[in-house]
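*Asks:* mind looking at a prediction? Sequence and model below.
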Amino acid sequence: MALSIDRVETAGPRNVLGPRHQNRLIIAPQDHRPYSPFLFLAEDWFAPPAGFPTHPHRGMETVTFVLEGQMLHEDHTGAHGELEPGDVQFMTAGGGVMHSEMPGPRGVHSLQLWLNLPAAQKMTPARYGDQRASEAALVTGEGYEARLYAGELGGESRPHGSLWPLALMDLRLDAGATLALPLKAGWRGFLLVLEGEAQVGEGSTTPVRADQHAWTHAADADDVLPVKAQTPVRALFYAAPVIDEPVVAHGPFVMNTVDEIRQAFMDYQTGRLTTAGA
C-alpha cells in the first residue's frame, strides 16, 4: 500500500534581513524529532553587498540548491567554487568548517537545508562537493520530468554527495500527471512544492500548494509516495534515514549535548574549530 502523508506545513513569511537580502524559513522546528534528520530549511534572495561572509559550523551538513543566479563559496582550506541555477552543493561541516557563501554580481535565490549527522559522524573531517545540474540523471515519464541528484527513481540512481544518506530530486509534472516517489524503510521524506498544486499521498483529497511541504515516513518496509499534479507543478523531494538521537542546536552548531555545544564555542573562540576533529 502506498504511503499517506503525516502532515502539511506552510513556509514562513518573507523577511527583510538587510539591504538586498530577503529570507524566509521553510522548516524551523522547535522539536526536531518529527523532522529528523532534517534540521532546518531556509530560502534566501540576496545580492551584493549582502551575503554570508566567513562563518563556522560543526556537527551537521548543508545541502544548498541554487534556484536562480550565482553563488560563490570558499572554505578554510582555500577550496572555492561557483554554483549556477540547478547546481547543488553538499557540505559536511563535521568537526568544524569555516566557510563563506556570497552572491554573484547578479544575485542569487537559493534553498539551504541543514541535515543532521549521528553522534558517531559529527566530528568527521569537513568536506564539500558541488554537483552540477548537468551531472544529475534526467528521468522522464508520461507527463513528468525529474532531475535526480541523489537516490533512485525510474531505474536510475545517483550516489549521495552528503555523508549521511540523502535522496534529492527536482520534479516537474504536467497537470494530471502522476509519479510514485520511492522511500526506503526507516526513512523520512518531504515534498516541497515550489509551483502549482498537487495531491500527495494515498487517499489525499486536499492539494498541497506552492510554498507548502508534505511529510511522510516509511516505518517498516520500502514504499512509495504517490503524487498527482492538479496544475503544472515544480517540486523538490528530499528523503533520508531518521536519526534517533538527542539534538542540541545553538547558532551554527548542532550536537547531542549542551557540553558539546559549549566545547564547539570554546574551540571556535580559541581558533581550534577546524582542527579539533582532525
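*Replies:* Now that the structure is in, tell me what you want to look at.
*Asks:* all contacts plus neighbour counts: C-alpha atoms, from now on.
*Replies:* Will do.
*Asks:* what about the strands in the stretch 151-278 of the chain?
*Replies:* 156-158, 167-173, 178-183, 187-195, 197-200, 208-209, 212-218, 223-229, 233-241, 248-250, 253-255 (DSSP state E, counting those that start in this stretch).
*Asks:* what comes into contact with the shortest one?
*Replies:* Contacts made with strand 208-209 from outside it, assessed by CA atoms under 8 Å, 6 or more residues apart in numbering, are listed as Val8, Val193, Glu195, Gly196, Glu197, Ala198, Gln199, Val200, Ala214.
*Asks:* residues in contact with the last one?
*Replies:* I take that to be Ala214. Ala214 touches Ile5, Asp6, Arg7, Val8, Glu9, Phe190, Leu191, Leu192, Val200, Val208, counting by CA under 8 Å, 6+ apart.
*Asks:* mind running it again at 7 Å?
*Replies:* Shown in contact with Ala214 (CA atoms under 7 Å, 6 or more residues apart in numbering): Ile5, Arg7, Val8, Glu9, Phe190, Leu191, Leu192.
*Asks:* one more: the second one?
*Replies:* For Val193, the set of contacting residues under the criterion of CA under 7 Å, 6+ apart consists of Arg209, Ala210, Asp211, Gln212, His213, Arg234, Ala235, Leu236.
*Asks:* switch the cut-off to 8 Å
*Replies:* So Val193 contacts Val208, Arg209, Ala210, Asp211, Gln212, His213, Val233, Arg234, Ala235, Leu236 (CA under 8 Å, 6+ apart).
*Asks:* here's the one I want to compare it with:
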Amino acid sequence: MLDQAWFSKVGFDWHPHRGFETVTLVVEGQLEHHDNAGGHGVLDPGDLQWVTAGSGVIHAELAYRRRPVQTLQLWVNLPRRKKMSQPRYQNLRAASAPLVEGPGSRVRIFAGDINGVHGPAELHHPVTVAHAHYEEGGSFTHEIPGDHNGFLYVVSGSVLVGPDRMPVENGHTAWFPPGEPGLTGIEVHATQATQLVFYSGLPIREPAFAYGPFVMNDRSGVAKAIEDYQSGKFGPIPTTHR
C-alpha cells in the first residue's frame, strides 16, 4: 500500500503495527515521530523514516507544531521468516542519502542499488527507494534489478516513461513487472518540473493477509497480532506526547 496523506493539525496518534515495514517520505512540512520505546524526532522535507514493525511497535506520526505536512508512506511486506524481527527505526536524512545526477535531474538513493549507487537503509529484503526531482526537459535512466517488481509515483508534474514514452501525470503511477535477473534501465523524461518517487522490490511469493495495521501470512497470524496487542505484549501506550 502507498498512502499519500495531508494533515494540518494532528496526524496519526498512537497505533500498532506488526509483520511489515513502513517507509515514510516527508514531501512538505515537518513530521514529528514518537514511539513507545522512548524514541522521538522531527523529519524535514526530503527526509525518510524506515520503521521495521517486525514483532510489534506502537508509534505516533504527527504534524509538527500542528502545522501542515504532506507525506508518502509505503507499506513493505516482510517474508514469513522476517515478520517477527526485532523492531527498528531508521531516520534517513536527505543529506545522508547519496545523490545521482542526470541531465536536468537529481535522484536521491535511500535504499538498494540504483545506477551502481547504494542507499543507506539497512534492509531485511531486497528493495530500492529513490526520490527524484526533474527540471522541465530533464531525464534519468533508473537502473534496477530486472527481477524486481517496481513502480514510480508522480507527486507533482508529468513525465514520459520507457521507450514508448508513456505519459504519467501528477497523482498517477507507472508499474514495471518483474523480468529476468540483471539490470533493467527505465527511462524517464520530464515534460515539466516534476517530483516523483521510485520503488522496487524482489517478489516474496508468499500469501499475505492484511487487516488494519497488521500484515501477516494468514488470518490466524492477524488474530494473534490483535491478541498480543490487546494483552500488552507490544509494550505500554504512552499517555502523552509532550
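*Replies:* Perfect, I can see it now. Just so you know, these numbers come straight off a predicted model, no measurement behind them.
*Asks:* just to revisit the earlier point, please, a PyMOL command that selects the buried ones among the contacts of strand 208-209 of structure 1?
*Replies:* To isolate the buried subset of those in PyMOL, counting by 16 or more other CA atoms under 10 Å, use the following:
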select buried, resi 8+193+195+196+197+198+199+200+214
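*Asks:* Pro118 of structure 1: which of the contacts of strand 208-209 of structure 1 is nearest?
*Replies:* The nearest member of the contacts of strand 208-209 of structure 1 to Pro118 of structure 1, counting by CA to CA, is Ala214 at 24.3 Å.
*Asks:* aligned partner of Gln89 of structure 1 in structure 2?
*Replies:* Mapped onto structure 2 by TM-score structural alignment, Gln89 of structure 1 lines up with Gln49.
*Asks:* secondary structure element for its match?
*Replies:* Counting by DSSP states H and E, the element that carries Gln49 of structure 2 is strand 48-52.
*Asks:* name the helices or strands packed onto the helix or strand following that strand?
*Replies:* Remark: after strand 48-52 of structure 2, the chain's next helix or strand is strand 57-63, criterion DSSP H and E. Counting contacts by 3 or more CA pairs under 8 Å, 6 or more residues apart in numbering; DSSP states H and E, strand 57-63 of structure 2 packs against strand 11-17, strand 31-35.
*Asks:* leaving out the residues flanking it, which one is nearest to the alignment partner in structure 2 of His73 of structure 1?
*Replies:* Aligned counterpart of His73 of structure 1 in structure 2: His33 (TM-score structural alignment). The spatially closest residue to His33 of structure 2, leaving aside those adjacent along the chain, is Glu61, at 4.9 Å (CA to CA, 6 or more residues apart in numbering).
*Asks:* so what does the one you found match up with in structure 1?
*Replies:* For Glu61 of structure 2, the residue aligned by TM-score structural alignment is Glu101.
*Asks:* which ones are touching its match?
*Replies:* Counting by CA under 8 Å, 6+ apart, Glu101 of structure 1 has contacts Gly51, Phe52, Pro53, Thr54, Met71, Leu72, His73, Glu74.
*Asks:* export those as JSON lines, with columns for neighbour count and distance to Asp44 of structure 1.
*Replies:* Formatted as JSON lines, these follow (neighbours: other CA atoms under 10 Å; distance: CA to CA, whole Å):
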{"residue": "Gly51", "neighbour count": "22", "distance to Asp44 of structure 1": "10"}
{"residue": "Phe52", "neighbour count": "13", "distance to Asp44 of structure 1": "11"}
{"residue": "Pro53", "neighbour count": "13", "distance to Asp44 of structure 1": "15"}
{"residue": "Thr54", "neighbour count": "15", "distance to Asp44 of structure 1": "17"}
{"residue": "Met71", "neighbour count": "27", "distance to Asp44 of structure 1": "11"}
{"residue": "Leu72", "neighbour count": "17", "distance to Asp44 of structure 1": "14"}
{"residue": "His73", "neighbour count": "19", "distance to Asp44 of structure 1": "15"}
{"residue": "Glu74", "neighbour count": "18", "distance to Asp44 of structure 1": "18"}
